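Trainee: build me a model from this:
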Amino acid sequence: MEMRRARVRFKLRQMEAFRAVMLTGSMNGAARLLFVSQPAVSRLIAHAEQSLGLRLFERDKGKLTPTAEAQRLFEEVGQLFDEALRIDELARDLAERPEGELKLCSSPSLALNFLPPVIARYVNEHPRVRLKYHTTLLSDMAHELLGRKVELAVSVLPIDNPNLVVEPFATGHMVCILPQGHALARQDSVGLAELARNRLVLYSRNIPFGQLVAAAFQRANVPWRATVDIVRAELACALVRSGVGVAIVDEFSVAGGGWPGIEVRPLREPIPLALSLVRSRFERPGRQAQRFVKLLKEHAQRRAAAVQ
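Mentor: Model (predicted):
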């Protein structure tokens, strides 16, 4: 039995014209965007309205106002064009980068100093691979991995999720940062009680870093009195450099001397960190992910040897 092809009422060319009008606010603007004539755009919109049985725009003295139905359609059409661009990008990559791609995310603090040398070496050694990299919060990593938005994540803390494989591969510590010339900078290490006598810039207790630091304060029987709550290490560094106070951040954020104007000192009460590789339990790591992991572990080993 021959199957009938479904009749599409909203043609792709009409969607393209509709999207262009929504983006530019006029038929003329849409025509310039699409490199066609204004009457051609007007005809496409008119045909779309007739086919759909919907009024997409209110017309008043040459001004177009999208209807509620048009606003709703625009959301869906936008998603369709985003997906079309993704497919076009994939097709281009298949032609230009036959070795594929690697989709990677990490904790924000690892993007400042720790991961860039690894990424630089990777792209130099594998120039025909497309690397897609972004930072994400610990709370969002499971969604990124299980939703297949990324293949591999590098976390500054372990993640507790039965659907993820978590492999610790390096260790570190939280450190204190001080404005240059601060009295505590004359010491080789700093205690929490000494820090607490200053204005404190601390991670919010609503995030994992903050919970680690709060637990250390509690163990040391030091009251927690944050002057400023932050969620990103670079905010703490900028505030400390400006003289707001002193702070506690992860050592990876301030490694390599990337923040002139601040002093870094170890804490006497250690707050350990465990860097972890994280992937979905349901996906085997691909060849490119395996290559990246190899370089990452080599970098971590060199770094550990340098600080011993």
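Trainee: going forward, measure contacts and count neighbours with C-alpha atoms only.
Mentor: Will do.
Trainee: mind listing what residue 252 touches?
Mentor: 109, 110, 112, 113, 114, 172 (Cα atoms under 8 Å, 6 or more residues apart in numbering).
Trainee: ok, now how distant is it from residue 57?
Mentor: According to Cα to Cα, to the nearest Å, residue 252 and residue 57 sit 53 Å apart.
Trainee: name the element the closest residue to residue 250 other than its chain neighbours belongs to?
Mentor: Closest residue to residue 250 apart from its sequence neighbours, by Cα to Cα, 6 or more residues apart in numbering: residue 174 at 4.2 Å. Applying DSSP states H and E as the criterion places residue 174 in strand 164-179.
Trainee: show me what counts as buried in that strand.
Mentor: 164-168, 170, 172, 174-179 (16 or more other Cα atoms under 10 Å).
Trainee: pick out the most distant pair among the contacts of residue 252.
Mentor: Longest distance between any two of the contacts of residue 252 is 15.2 Å, between 112 and 172; criterion Cα to Cα.
Trainee: so what's the residue nearest to residue 172 when sequence neighbours are not counted up against?
Mentor: Nearest residue to residue 172, sequence neighbours excluded (Cα to Cα, 6+ apart): residue 273, at 4.9 Å. Residue 273 makes contacts with 156, 157, 171, 172, 173, 174, as judged by Cα under 8 Å, 6+ apart.
Trainee: please give me the structure for this one as well, since I'd like to look at both together:
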Amino acid sequence: MLNPRQIEAFRAVIVMGSVTGASQALNVTQPAVTRLIHDFQRSLGLPLFVRRGSRLVPTEEALALYREVERQFVGLDRIARAARDLREGRAGTLRIAALPAFSVGFMPRAVGEFMVERPELDVALYGSISSQVVDWIASGFCEVGFVQTPIESAHLDIEPLVSAPAVAVLPAGHPLCAKTVLEPADFAGERFVSLENSTQLRYRIDAVFSQARISRQSRAETPLSMIACAMVAAGAGLSIVDPFTAAEYDKRGVEIRTFRPHIHLDVACIWSAQRSRSGIARQFMSFVRGKLATFADVEP
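Mentor: You can find the predicted model right below:
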């Protein structure tokens, strides 16, 4: 069995060019390095160094052996670096699932920015409706998820993230663009692009207009805010959507306006209650929480 300390001393003498340099690098005495080298040569049965004056000069056999030793040390360095990166949350694998409102632009940008400082991190990002995200997290297919609340599940830990007010989206140049805040009365008789009645936001929007006794001309319907925004940009009508999706279409044929009374989209981060959370996943959730600050409802 080769002595690791002898191999380390051999490598240090080659790299540093002298016994003195090796002793300083290893923080041991010069006699200790000399003894390690002598014992290493004897155990191998190879002449590794020849003395020229006060210097030890590596033989051809030593240089050939060094190349093999260096490959092994590089492998060990990689293992140590990988462990450090995992410890510091700079490497590993992260599987993320997010509701459609996040998937259009907000979440891909957040993931990209997060990865810039973590070049060894592998990420998988999936987008789907909140119920599907719940299934992916509960089954362990993804580690961290972002969903619209309220939801209930005994298999999940749920952490509220943001309560963001929905916004009105109008075709560029529409007369209502002259206003900074829109109310239900502004939509009276206007063509309206509705979200599908399978979405929580649709029910909340309908409730507001019903309470105000305002009728809209609902001529189009879609389950996704991104489709609603694209239809608005094409002139199909007005709509009310989540602010995350609306931000992706701002100035792309669409104008965004505040809508009152506020209709909130509540978003939470979810985790499996049966699995531990990796450090990298916790870091990512904190990173996203910071990014969401600009969307929080800060108006009275």
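Trainee: need the TM-score from the superposition.
Mentor: Superposed pair, TM-score by TM-score structural alignment, normalised by the length of the second structure: 0.65. Supporting alignment: 213 aligned residues with a Cα RMSD of 2.5 Å.
Trainee: now the contacts of residue 252 of the first structure as JSON lines including distance to residue 135 of the first structure and secondary structure?
Mentor: Below are the contacts of residue 252 of the first structure laid out as JSON lines (distance: Cα to Cα, whole Å; DSSP: H, G, I helix; E, B strand; the rest coil):
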{"residue": "109", "distance to residue 135 of the first structure": "9", "secondary structure": "helix"}
{"residue": "110", "distance to residue 135 of the first structure": "9", "secondary structure": "helix"}
{"residue": "112", "distance to residue 135 of the first structure": "10", "secondary structure": "coil"}
{"residue": "113", "distance to residue 135 of the first structure": "13", "secondary structure": "coil"}
{"residue": "114", "distance to residue 135 of the first structure": "13", "secondary structure": "coil"}
{"residue": "172", "distance to residue 135 of the first structure": "19", "secondary structure": "strand"}
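Trainee: nearest to residue 30 of the first structure, of these?
Mentor: Relative to residue 30 of the first structure, and with distances defined as Cα to Cα, the nearest of the contacts of residue 252 of the first structure is residue 112, at 41.3 Å.
Trainee: that closest one is in contact with residue 253, isn't it?
Mentor: Yes: counting by Cα atoms under 8 Å, residue 112 of the first structure touches residue 253, with 5.9 Å between them.
Trainee: name the residue in those two with the higher neighbour count.
Mentor: residue 253 (23 against 17; other Cα atoms under 10 Å).
Trainee: quick one: map the more buried one onto the second structure.
Mentor: When the second structure is aligned by TM-score structural alignment, residue 253 of the first structure is paired with residue 245.
Trainee: let me know the secondary structure of that match.
Mentor: Three-state call for residue 245 of the second structure (DSSP: H, G, I helix; E, B strand; the rest coil): helix.
Trainee: figure out the helix or strand that the residue nearest the centre of the second structure lives in.
Mentor: A centroid search over the second structure (Cα atoms, centre = their mean) returns residue 111, at 3.5 Å, as the residue closest to the centre. For residue 111 of the second structure, the element it lies in under DSSP H and E is helix 106-116.
Trainee: against the first structure, what's the mean shift for that helix, could you check?
Mentor: Compared with the first structure after fitting, helix 106-116 of the second structure has a mean deviation of 1.8 Å; criterion: mean Cα distance after the TM-score superposition for the first structure.
Trainee: in the first structure, what residues pair with that helix?
Mentor: Under TM-score structural alignment, the match for helix 106-116 of the second structure is residues 114-124.
Trainee: sort out which residues of that stretch are buried, please.
Mentor: Quick answer for stretch 114-124 of the first structure (16+ other Cα under 10 Å): 114, 115, 118, 119, 122.
Trainee: quick check: buried residues in the biggest helix by length in the first structure?
Mentor: Using DSSP state H to define each element, the first structure has its longest helix at helix 68-96. Buried residues in helix 68-96 of the first structure, counted by 16+ other Cα under 10 Å: 70, 74, 77, 93.
Trainee: next up, the contacts around the second one.
Mentor: Going back to what we said before, that points to residue 74 of the first structure. Here residue 74 of the first structure is in contact with 19, 22 (Cα under 8 Å, 6+ apart).
Trainee: quick check: it vs residue 49 of the first structure, distance?
Mentor: For residue 74 of the first structure, the distance to residue 49 of the first structure - Cα to Cα - is 14 Å.
Trainee: and the third one, by the same measure?
Mentor: Look at residue 77 of the first structure and residue 49 of the first structure: by Cα to Cα, they are 15 Å apart.
Trainee: cool, the first one as well?
Mentor: Applying Cα to Cα, one obtains 10 Å for the distance of residue 70 of the first structure from residue 49 of the first structure.
Trainee: kindly report the same for the last one.
Mentor: Distance of residue 93 of the first structure to residue 49 of the first structure, given as Cα to Cα: 37 Å.
Trainee: mind listing the strands for the second structure?
Mentor: Assigned by DSSP state E, the strands in the second structure fall at 49-52, 55-58, 91-98, 120-127, 144-148, 156-165, 167-171, 181-182, 191-195, 217-222, 239-241, 254-259, 264-272.
Trainee: tabulate these in a markdown table, adding columns for distance to residue 83 of the second structure.
Mentor: Formatted as a markdown table, the strands of the second structure follow (distance: least, Cα to Cα, whole Å):
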| stretch | distance to residue 83 of the second structure |
| --- | --- |
| strand 49-52 | 35 |
| strand 55-58 | 33 |
| strand 91-98 | 9 |
| strand 120-127 | 12 |
| strand 144-148 | 22 |
| strand 156-165 | 28 |
| strand 167-171 | 45 |
| strand 181-182 | 53 |
| strand 191-195 | 47 |
| strand 217-222 | 47 |
| strand 239-241 | 44 |
| strand 254-259 | 47 |
| strand 264-272 | 24 |
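Trainee: out of those, nearest to residue 21 of the second structure?
Mentor: Of the strands of the second structure, nearest to residue 21 of the second structure by Cα to Cα is strand 55-58, at 11.4 Å.
Trainee: so where is the closest one in the first structure?
Mentor: So strand 55-58 of the second structure sits over no part of the first structure, by TM-score structural alignment.
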